[in-house]
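*Asks:* I'll drop the sequence and a predicted model, then ask my questions.
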Amino acid sequence: MKKISMMIPVYNEEENVLPLYDAITKCITEELSTYDYEILFIDNKSQDTTRAKLTLLCQQDSHVKAIFNSKNFGQFNSPYYGLCQTSGDCTILMCADFQDPIEMIPRFVAEWEKGAKVVCGIKTTSKENGFMYFLRSCYYRTIKKMSDVDQIEHFTGFGLYDKSFINVLRELRDPTPFLRGIVAEYAPDRVEIPYQQAKRRAGKTHNNWYSLYDAAMLSFTSYTKIGMRLATLLGFIMSGLGLIIALVYLVMKLIWWDRFVAGTAPIVLGVFVMGSVQLFFIGLLGEYILNMNTRIINRPLVIEERRLNF
């Protein structure tokens, strides 16, 4: 009997874990009854009653497993680590807030049975804030054009991963994994299924502008070279223009030295423009260096506090 692993990362989802467990269990037992299954929750140091409810679920149902992290290790490390702890022939990753439709599970499995190693859920529409969806669309299109890897637009990680691809994730040993980029780069025989993203069932999102910026910079510095190439090219052009302006200024000074008058405004403007360009690219360079530094240090993805039902 083939085994399906459901992997759900959670953080302060006390209102959602029990209804989600009920919905997943009902879906699998009614529509995928010929499969064995496990439901793995990985908790990123919740501060509410999420852990108590997960502990109760593990006591009541041997199909449920839980990993409790010793602290919050971020929105990328915890799900990636959880995927690597599953034992099924395939693993389905989904969020805990019901924005990823439960009814997609049988469709994912059907595509997997046809031979797909990775099945990606692609948001074609969303009931979230329209402005945020627009910004996400701009980001996805921008990173796709800049990256050497053909990035997947509106893919959040929601999808099915064959055991062979889970083994690839285990072997990568990436201390700062960006799953969306890894799927785009390494996933063989990928199938994409569109869906409409629903509103969060309960609770509130834990993403803010900083976390969204962090995600954008991780993908940008991991999968593009254009930032540093642009800095080099623009620096070359600006230095050339600066040299030309300096030579013109010198010639005019030598020829019309007695009549040549120049105020300080051009100098001040030049200093501010050049300084702002330099600061921008120093900051961009810093993002690349931060990414490199994290990988060189090679810290563990997460540190577990405890695990249940393993």
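*Replies:* Okay, I see it.

*Asks:* okay, CA-based contacts and neighbour counts for the rest of this
*Replies:* Noted.

*Asks:* list the buried residues in the longest helix anywhere in the chain.
*Replies:* Taking DSSP state H as the criterion, the chain has its longest helix at helix 265-297. Across helix 265-297, burial judged by 16 or more other C-alpha atoms under 10 Å covers 281, 284, 287, 288, 291.

*Asks:* tell me which of those is nearest to residue 112?
*Replies:* residue 291 (34.0 Å; C-alpha to C-alpha).

*Asks:* okay but that closest one is in contact with residue 223, surely?
*Replies:* No: with contact defined as C-alpha atoms under 8 Å, residue 291 and residue 223 do not form a contacting pair (11.2 Å).

*Asks:* burial count for residue 241?
*Replies:* Residue 241: 12 surrounding residues under other C-alpha atoms under 10 Å.

*Asks:* hang on, I meant residue 118
*Replies:* Using other C-alpha under 10 Å: residue 118 sits among 27 other residues.

*Asks:* swap in the one 10 residues further on?
*Replies:* Per other C-alpha under 10 Å, the neighbour tally for residue 128 reads 13.

*Asks:* give the contact list for the nearest residue to residue 191 once chain neighbours are set aside.
*Replies:* Spatial nearest neighbour of residue 191, chain neighbours left out: residue 119 (4.8 Å); criterion: C-alpha to C-alpha, 6 or more residues apart in numbering. By C-alpha atoms under 8 Å, 6 or more residues apart in numbering, the contact list for residue 119 reads 108, 111, 112, 159, 160, 161, 190, 191, 192, 193.

*Asks:* take this one as well and set it beside the first:
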Amino acid sequence: MKNKGQIVQIAKTRPYDPSQGRRSLVSLVVPVFNEQQSIGPFLDRIEAVFAPLAPTYSYEIIFVNDGSRDATEFAIRSRMQSDPRLGLVNLSRNFGKEAALSAGLDHIRGDACIPIDVDLQDPPELIPDMLKHWEQGALVVNAKRICRARDSWIKRTTASGFYSLFNAMADHQIPRDVGDYRLLDKQVVEVVCDMGERVRFNKALFSWVGFETAEVTFTRPERENGSSTWSYWRLWNFALDGIFSSTTAPLRVWTYAGGLLALMSFLYASAILLRTLIIGVDVPGYASTLILILLFGGLNLFAIGILGEYIGRIYSEVRERPLYVLRSVHKGWEKT
């Protein structure tokens, strides 16, 4: 059994040291789902970014095929024939981006890791700046979006509301407008991979671990190929997973709400009792009775729903099913 207290007490080491006489290996983790058109442009951009860094850095790319139904796997394996830096992790079905990202983190070899989207909305040109901060001692380098004008008004508004609500309730806040695109030192990756949550919200986990953190900023460009598979319903469920897996504040809210309602009920009952003793019995009003029944009934159902969300996640955790299931793993560097 692992000593969980020891995991988070990893000693800080210099992430990059030219005197070591070797190039540092950077692992890019790329979850993909029906992205066959994006593979070629993405690899071309990555190669162009790392070409000037070749004296200091080498890289590998771990694609995680999250149950794609198109020719994504074929497109990746075709490029693997001529590029040994590519690896492919095939999941048995679609487990979702959080599970796919975790699968990629479990298979990296690098001194640092960068989760990145294949659609090029995470500009690879930020990677050199991330590496400079890493060389200076930062173990986490966040990429923050300073402009989301390309997103729709609804998406910008809901995203802003989510960050505000999450950070107001969460035990540990997450940086605003920072997605999965960031640099993680291998020490940080080891800590994240040792966490046993089945319902994962990686943005919160990356922030929870701590360590020295730096930040680079960028303006989010448009998606170059394909279309997003994130519907508003999926984003809503993703937001719920993030909130309920990161804080118990909704439960505490209902503790206070229940206490306040109980106090108000006691005061109201006392007022009715005194009124009855002083002026006699009055015929109760149908409308007020119905309003109170509907009000408290609705609040009870809402509170039960909050409890259900937590109980459902407890059920997922205690079953201890694997976070993902592998179908196959292909590593281009093992063929050289």
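*Replies:* Yes, it's here. Note that the structure is predicted; figures quoted are calculated from it, not measured.

*Asks:* quick check: TM-score for this pair?
*Replies:* After superposition, the two chains reach a TM-score (TM-score structural alignment, normalised by the length of the first structure) of 0.95; 309 aligned residues with a C-alpha RMSD of 1.6 Å.

*Asks:* how about the buried residues of helix 265-297 of the first structure, which pair is most distant?
*Replies:* 281 and 291 (15.4 Å).

*Asks:* quick one: the strands in the stretch 1-150 of the first structure, in order.
*Replies:* 3-10, 36-43, 64-69, 90-93, 118-126 (DSSP state E, counting those that start in this stretch).

*Asks:* how far apart are the first one and its match in the second structure?
*Replies:* Once the two models are superposed, strand 3-10 of the first structure sits on average 0.8 Å from its counterpart in the second structure (mean C-alpha distance after the TM-score superposition for the first structure).

*Asks:* so which bits of that strand are buried?
*Replies:* Neighbour-count burial for strand 3-10 of the first structure [16+ other C-alpha under 10 Å]: 4, 5, 6, 7, 8, 9, 10.

*Asks:* can you put those in JSON lines and add distance to residue 78 of the first structure?
*Replies:* Below are the buried residues of strand 3-10 of the first structure laid out as JSON lines (distance: C-alpha to C-alpha, whole Å):
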{"residue": "4", "distance to residue 78 of the first structure": "20"}
{"residue": "5", "distance to residue 78 of the first structure": "16"}
{"residue": "6", "distance to residue 78 of the first structure": "15"}
{"residue": "7", "distance to residue 78 of the first structure": "11"}
{"residue": "8", "distance to residue 78 of the first structure": "10"}
{"residue": "9", "distance to residue 78 of the first structure": "7"}
{"residue": "10", "distance to residue 78 of the first structure": "9"}
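
*Asks:* end to end, how far does stretch 310-326 of the second structure reach?
*Replies:* This stretch, stretch 310-326 of the second structure, spans 28 Å end to end (C-alpha to C-alpha, to the nearest Å).

*Asks:* which residue numbers in the first structure go with that stretch?
*Replies:* On the first structure, the counterpart of stretch 310-326 of the second structure by TM-score structural alignment is residues 288-304.

*Asks:* contacting residues around the matching stretch?
*Replies:* In contact with stretch 288-304 of the first structure (C-alpha under 8 Å, 6+ apart) are residues 67-71, 73, 77-78, 81, 174-176, 218, 221-222.

*Asks:* need the buried ones from those selected in PyMOL.
*Replies:* Burial among those is assessed by 16+ other C-alpha under 10 Å; the matching PyMOL selection reads:
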select buried, resi 67+68+69+73+77+78+81+174+175+176+218+221+222
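
*Asks:* can I assume residue 195 of the first structure sits in a helix?
*Replies:* No: using DSSP: H, G, I helix; E, B strand; the rest coil, the assignment for residue 195 of the first structure is strand, not a helix.

*Asks:* assign a three-state SS to residue 174 of the first structure, would you?
*Replies:* Following three-state DSSP, we place residue 174 of the first structure in the coil state.

*Asks:* what's the counterpart of it in the second structure?
*Replies:* In the second structure, the residue matched to residue 174 of the first structure (TM-score structural alignment) is residue 197.

*Asks:* which non-adjacent residue is nearest its match?
*Replies:* The nearest residue in space to residue 197 of the second structure (C-alpha to C-alpha, 6+ apart) is residue 317, at 6.8 Å.

*Asks:* next one: residue 64 of the first structure
*Replies:* residue 39 (4.8 Å).
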